[in-house]
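>>> kindly generate the corresponding structure for this input.
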Amino acid sequence: MKVLSFDIGTSKIKAGLYTEEGEKVDESIRDSEIIFPGSGLAEQDPHLWLKNMEEMSIKFMDTDVKGLGITGQMIGLVPVDRNLEPLSNAIIWLDSRASREAEEILERIPLMDFLEITGGIPSGKDVVAKILWLKNNRREIFERTAYFLDVKDFLISRITGNVYTDISTASVRGLVDKNKREYSTEILDVIGITADRLPEIMDASEIAGTGRGKFSGLEVVNGSGDAFITPFGAGAVRDGSVHYYLGTSAWASTHTQDYLINEERGIGSVPSVIPGKWLFISESETAGKCLDWFMDNLSPGTDYDTIEKHAKESPPGSRGIIFLPWLYGERSPILDVYARGGFINLSLSHNFRDVYRSIFEGVAMNARWMISGLMDSGISIEVINAVGGGSKSDLWMQILSDVTGLRINRIEDPQNATLRGIALLSLLSLGRIGSHIETEKYVRVNRQFEPREDTREIYDALFENFRGSYEALKGIFESLNYGRGE
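Below is the predicted model:
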């Protein structure tokens, strides 16, 4: 028996075929276009997600494929009519158009009340604010919308005809009472919708329905969003086991028995895919994307291998350059939609090698700040399992180990950890794996990176200046960016 998995990323769509032993048989990948129609706006065409999935599945389909699992980006908004037809482009997680609506929500629900209900603080990037933005700015679409769906829920609804979500995906939209684990009528009243316009919540490991069309006959697993599925593909399922994902964005998370929150660092707990557990997660908006942006705009024609080769030629600390990786605002370790990126302390004595290395180090500094927020909340960390496309870089993993002072276990096939995670959850749903914890035995370590003592003093000093840079600039960020929607 085999299962077909899809990971609907922001810039890539991945497909993988896995055996019931959790081994990948084949894979496919396609680029996914992001539409930037204006300042602070980020959209994608949901029809293309489905079209790509159908075309990519052709080479995988045989009589031995029994299950289908879908995961991917979250905090998106796909308004659909009663025929499950999209009424507009999807407003994706990068989009920050709804900052004023987030403020409007907090004018009607006090901040501490909203935090107590949802466990989070609304920003212009959150679905709760984006639904209100539709109501305020695209009233016709708002009125015609039968369901406000997230990415994987839209795709599952089109494939099965059933409209479901899972508690983890629903919770990060700012619409769920975290204690009752159901939609909050108080919040829905504020944005002017009722629960019947949202997908029904069911367990992530349940079967959402049977596939139709190109996916006819497949058992379709309800699944969850990428951040909640990746722990399974990273071998970090047990309480206190931490994984760090380094892709377009980045996050660090661990499962806990109890609800935890670190308001200062923008870190919260979300109901886990594992019933009765919480996922304590710190999420950063742009990580690997910083390197992509630099290559596309400031060093066109340069590839990853060349960047890494030259970055190795600069010493630890990049000879004093600090790179700030907040190219599209930030969630954690700072909750600030106005924060922006930059290079600090450039001089005529610096060269392109120093600039290259500073990008790797800036992302790692942000990771240290994120991870320290987990530790400040009582999580004991000595080892981190690293996954995501960025973790393929030996240089980046060594810098991450040096900057954090922690051992880094790079997981095998790290760029496909999320794809592997949804495959393992699918096998669990179909009865081929006995428990969530049992999925860990299907994950192997590729290489370990140990922190080097001779870099500790350099990176400790750089980290203090990295944090201080934000404190010095946050007022300027707000002055420059308030009202621009970016």
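>>> all contacts plus neighbour counts: C-alpha atoms, from now on.
Noted.
>>> what's the distance between residue 454 and residue 365?
17 Å (Cα to Cα, to the nearest Å).
>>> now do the SS call for the spatially most central residue of the chain.
Nearest to the geometric centre of the chain sits residue 227, at 5.1 Å (Cα atoms, centre = their mean). Secondary structure, DSSP: H, G, I helix; E, B strand; the rest coil: residue 227 is helix.
>>> ok, the spatially closest residue to it that is not a sequence neighbour - contacts?
Counting by Cα to Cα, 6 or more residues apart in numbering, residue 251 is the residue found nearest to residue 227 once chain neighbours are left out, at 7.6 Å. For residue 251, the contacting residues are 227, 244, 245, 281, 282, 283, 284, by Cα atoms under 8 Å, 6 or more residues apart in numbering.
>>> please redo it, this time with the cut-off set to 7 Å
244, 245, 281, 282, 283, 284 (Cα atoms under 7 Å, 6 or more residues apart in numbering).
>>> ok, now residue 30?
12, 13, 14.
>>> let me see the contact set for the closest residue to residue 91 other than its chain neighbours.
Spatial nearest neighbour of residue 91, excluding adjacent residues (Cα to Cα, 6+ apart): residue 43 at 4.7 Å. Residues in contact with residue 43 (Cα under 7 Å, 6+ apart) are 34, 35, 36, 89, 90, 91, 92.
>>> where's residue 122 relative to residue 187, distance?
11 Å.
>>> which positions in the helix or strand where residue 290 lies come out as buried?
Using DSSP states H and E, the element containing residue 290 is helix 288-297. Using 16 or more other Cα atoms under 10 Å as the test for burial, helix 288-297 gives 288, 289, 290, 291, 292, 295.
>>> ok, these vs residue 449, which is closest?
Relative to residue 449, the closest of the buried residues of helix 288-297 is residue 288; by Cα to Cα it sits at 19.3 Å.
>>> chain neighbours aside, what residue packs nearest to that closest one?
That would be residue 248: by Cα to Cα, 6+ apart, it lies 4.6 Å from residue 288.
>>> the one you found in helix, strand or coil?
Under three-state DSSP, residue 248 falls in the coil class.
>>> residue 431 and residue 222, how far apart?
Taking Cα to Cα, one finds residue 431 at 15 Å from residue 222.
>>> hang on, I meant residue 367
31 Å.
>>> residues near residue 481, how many?
For residue 481, the count of nearby residues is 15 (other Cα atoms under 10 Å).
>>> OK, contacts around it?
residue 338.
>>> pretty sure residue 265 contacts residue 336?
No. With contacts counted by Cα atoms under 7 Å, residue 265 stays clear of residue 336, the gap being 10.4 Å.
>>> that older thread, isn't the residue nearest to residue 288 up against residue 286?
Yes. Counting by Cα under 7 Å, residue 248 does reach residue 286; the two are 6.0 Å apart.
>>> between those two, which one's more packed in?
Under the neighbour definition other Cα under 10 Å, residue 248 and residue 286 were set side by side, and residue 286 has more, 25 against 21.
>>> separation between the nearest residue to the more buried one once chain neighbours are set aside and residue 262?
Of all residues not flanking residue 286 in the chain, residue 249 sits nearest, at 4.4 Å (Cα to Cα, 6+ apart). Plainly put, residue 249 is 20 Å away from residue 262 if you go by Cα to Cα.
>>> now the second one, please; I'll put the structures next to each other:
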Amino acid sequence: MSYVIGVDLGTSAVKTVLVDRSGNVVAEHSESYPLSQPKPGYSEQRPEDWVDKTLLSLRLLLEESKISASDVEGLSFSGQMHGLVLVDGKGAVLRPAILWNDTRTTAQCRRIEDTLQEKLLGIARNRALEGFTLPKILWVQENEPELLKQAALFLLPKDYVRYRLTGEYAMDYSDAAGTLLLDVAAKSWSTDILDAFELPHSICPPLVESFDLCGTLLPEIARESGLLPETKVFAGGADNACGAIGAGILAEGQTMCSIGTSGVVLSYEERREVDFEGKVHFFNHSEKDAYYIMGVTLAAGYSLTWFKDTFAPDVSFDELLSGIGDIPAGSGGLLFTPYIVGERTPHPDADIRGSFIGMDAGHKLPHFARSVLEGITFSLRESIDILRASGKRIDRVISIGGGAKNEDWLQMQADVFNAEIVKLESEQGPAMGAAMLAAYGAGWFPSLQACAEEFLREARTYKPNPDTAQQYEKLFGLYQTVYGATRELGKGLAEFRG
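Next up is the predicted model:
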């Protein structure tokens, strides 16, 4: 028997999965690492923590599975996007990594927009947001100029870990697309953007496909991980691209909805020149010469977690949601907007805040719980509608993450999206996508689609109820008016937030 390993380098932990040739997850293991927030808005990590915990997770994965290291053909990565790692000419890290959820770079985003103007969307295909990598590089340029002069390369989180495992530098297109330095259509680093900010071209690592071989394990790394030095290491991809692969989003017309802390609507895209005017993200896929478009709800699952922790801390999520099936669509006239940490799509607004509208004395905890789920789903529907307006037909959506764990919520997604919702039999998200890249790279399958056909199986589908879908259509129209109606109120309340 032979196996591959998927390594998912997340924000709070690294997860490793061991997968056989049929797509069965034989073993999995995770190791957490700390997050540093030295100042308000700052979010940093030590890259060496990623390396140490990845090696520990790999070693324990092998020990727990009791398989022979000689049976592992290769491994690949999924990685948290956008995080800035700067290394010197010897590969030494120059400062803690600045992560995707670090918000110190608003001024640098405005500098990018003012400098590049319409060129930005034409080249990078995305707006300048605090999460992206280029604003972080410019922050270092402005605040730590001597340090930037020492930098030989910038890397993203998984690319640094892979470098430490193999000694080889590389960055795949799907992750590079989230830097604002890639010419997305041309699949090359943009000389126009680099020159506009006086950045040396040499700071950008070599570009590769997600399934390309990037070397084998260094001898000392092999000893620490329990694997063999000849184990093949493949490039891997951005977490959202790998999540798409792990959900089988590998052909035109395929769309997924992933509800975790944030929420993502992601659809496969072959049209290179389609213009979304920056309303959604447009990135290179880990599938060769393909793209994906993505809308983001910043506080999707986080809204539900906040609600439970604040109003029902002593009950489980299952208990909290157990009564929502008895509440009619519309939650008895109660409407929630999930803007509790700002919003991304379709309103890139860091200042807007959430609301409950329509509360009356008859509303009980189940009404509020259902309203929170409806508000999250309406926010995701806004991304669905942007994709449909571009000409995409979306009548079937793969649902993964927390939103796929509750049957009432799955049916709600079907009714709000007015589309068939599919739940997968076994869902490992980005870790499975990384394992599939290793399986394809190792030659197990002629294509990623063939790999998905073997590895992924559907468990159940949920079809929209026509009457409920019609009710939600009316309520969604009301939901869409809330942002405009509360934006100025939110600004007025901002001074009281502390």
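>>> buried subset of the contacts of residue 30 of the first structure, written for PyMOL?
What follows is the PyMOL syntax for the buried subset of the contacts of residue 30 of the first structure, where burial is set by 16+ other Cα under 10 Å:
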select buried, resi 13+14
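>>> those strands in the stretch 251-400 of the first structure, which residues are they?
268-271, 278-284, 322-324, 342-344, 383-387 (DSSP state E, counting those that start in this stretch).
>>> typo on my end, the stretch 51-200 of the second structure
With DSSP E, counting those that start in this stretch as the criterion, the stretch 51-200 of the second structure has strands spanning 72-79, 85-87, 97-98, 153-155, 171-172, 182-183, 188-189.
>>> please identify the deepest-packed of the ones you listed.
strand 72-79 (a mean of 28; mean count of other Cα atoms under 10 Å).
>>> quick one: that one aligns where in the first structure?
Mapping strand 72-79 of the second structure onto the first structure (TM-score structural alignment) gives residues 65-72.
>>> the matching stretch vs the second structure, average distance?
Following superposition, stretch 65-72 of the first structure is found to deviate from the second structure by 1.3 Å on average (mean Cα distance after the TM-score superposition for the first structure).
>>> to the chain's geometric centre, what's the distance from that stretch?
19 Å (Cα atoms, centre = their mean, to the nearest Å).
>>> ok, and what's touching it?
1-9, 152, 218-221, 223-226, 422-423, 426.
>>> mind checking which of these are buried?
2-9, 152, 218-221, 223-226, 422-423, 426.
>>> ok, now which ones touch the residue sitting furthest away from the middle of the second structure?
Going by Cα atoms, centre = their mean, the residue of the second structure most distant from its centre is residue 361, 39.1 Å out. Going by Cα under 7 Å, 6+ apart, residue 361 of the second structure touches no other residue.
>>> now it: how far from residue 350 of the second structure?
Distance from residue 361 of the second structure to residue 350 of the second structure, by Cα to Cα: 32 Å.
>>> residue 146 of the second structure now?
31 Å.
>>> one more: residue 263 of the second structure?
Applying Cα to Cα to residue 263 of the second structure and residue 350 of the second structure gives a distance of 16 Å.
>>> and whichever residue in the second structure pairs up with residue 354 of the first structure, how many neighbours?
For residue 354 of the first structure, the aligned position in the second structure is occupied by residue 367, per TM-score structural alignment. For residue 367 of the second structure, the neighbour count with other Cα under 10 Å is 23.
>>> what about the nearest residue to residue 367 of the second structure once chain neighbours are set aside, how many neighbours?
Computed as Cα to Cα, 6+ apart, the closest residue to residue 367 of the second structure that is not its neighbour in sequence is residue 331, at 5.1 Å. Neighbour count for residue 331 of the second structure, taken as other Cα under 10 Å: 23.
>>> residue 331 of the second structure maps to what in the first structure?
For residue 331 of the second structure, the residue aligned by TM-score structural alignment is residue 318.
>>> same check on residue 347 of the second structure?
In the first structure, residue 347 of the second structure lands on residue 334 (TM-score structural alignment).
>>> nearest residue to its match other than its sequence neighbours?
Residue 334 of the first structure sits nearest to residue 265 (Cα to Cα, 6+ apart), 5.5 Å away.
>>> residue contacts, the one you found?
332, 333, 334, 373 are the contacts of residue 265 of the first structure under Cα under 7 Å, 6+ apart.
>>> also residue 146 of the second structure?
Here residue 146 of the second structure is in contact with no residue (Cα under 7 Å, 6+ apart).
>>> residue 104 of the second structure versus that one, what's the distance?
Distance from residue 146 of the second structure to residue 104 of the second structure, by Cα to Cα: 19 Å.
>>> the closest residue to residue 277 of the second structure other than its chain neighbours - how many residues pack around it?
Among residues not flanking residue 277 of the second structure along the chain, residue 121 sits closest, at 7.3 Å (Cα to Cα, 6+ apart). Neighbours of residue 121 of the second structure under the rule other Cα under 10 Å: 21.
>>> equivalent analysis for the one 4 residues further on, please.
Using other Cα under 10 Å, residue 125 of the second structure has 26 other residues around it.
>>> that one corresponds to which position in the first structure?
Checking TM-score structural alignment: residue 125 of the second structure goes with residue 119.
>>> just residue 450 of the second structure next, same as before
Checking TM-score structural alignment: residue 450 of the second structure goes with residue 438.
>>> its match in helix, strand or coil?
helix.
>>> what's the distance between residue 270 of the first structure and residue 479 of the first structure?
32 Å.
>>> need the contact list for residue 418 of the second structure.
464, 469.
>>> which residue lines up with it in the first structure?
By TM-score structural alignment, residue 418 of the second structure lines up with residue 405.
>>> residue 377 of the first structure versus its match, what's the distance?
From residue 405 of the first structure to residue 377 of the first structure the distance is 18 Å (Cα to Cα).
>>> now swap in residue 80 of the first structure and tell me
Relative to residue 377 of the first structure, and taking Cα to Cα, residue 80 of the first structure is found at 40 Å.
>>> so residue 194 of the first structure makes contact with residue 188?
Yes. In terms of Cα under 7 Å, residue 194 of the first structure counts as a neighbour of residue 188; the distance is 6.1 Å.
>>> okay, the two: which has more neighbours?
residue 188 (17 against 13).
>>> counterpart of that one in the second structure?
Using TM-score structural alignment, residue 188 of the first structure pairs with residue 194 in the second structure.
>>> residue 265 of the second structure versus its match, what's the distance?
30 Å.
>>> check residue 352 of the second structure too.
According to Cα to Cα, residue 352 of the second structure stands 21 Å off from residue 265 of the second structure.
>>> same question, residue 41 of the second structure
Taking Cα to Cα, one finds residue 41 of the second structure at 26 Å from residue 265 of the second structure.
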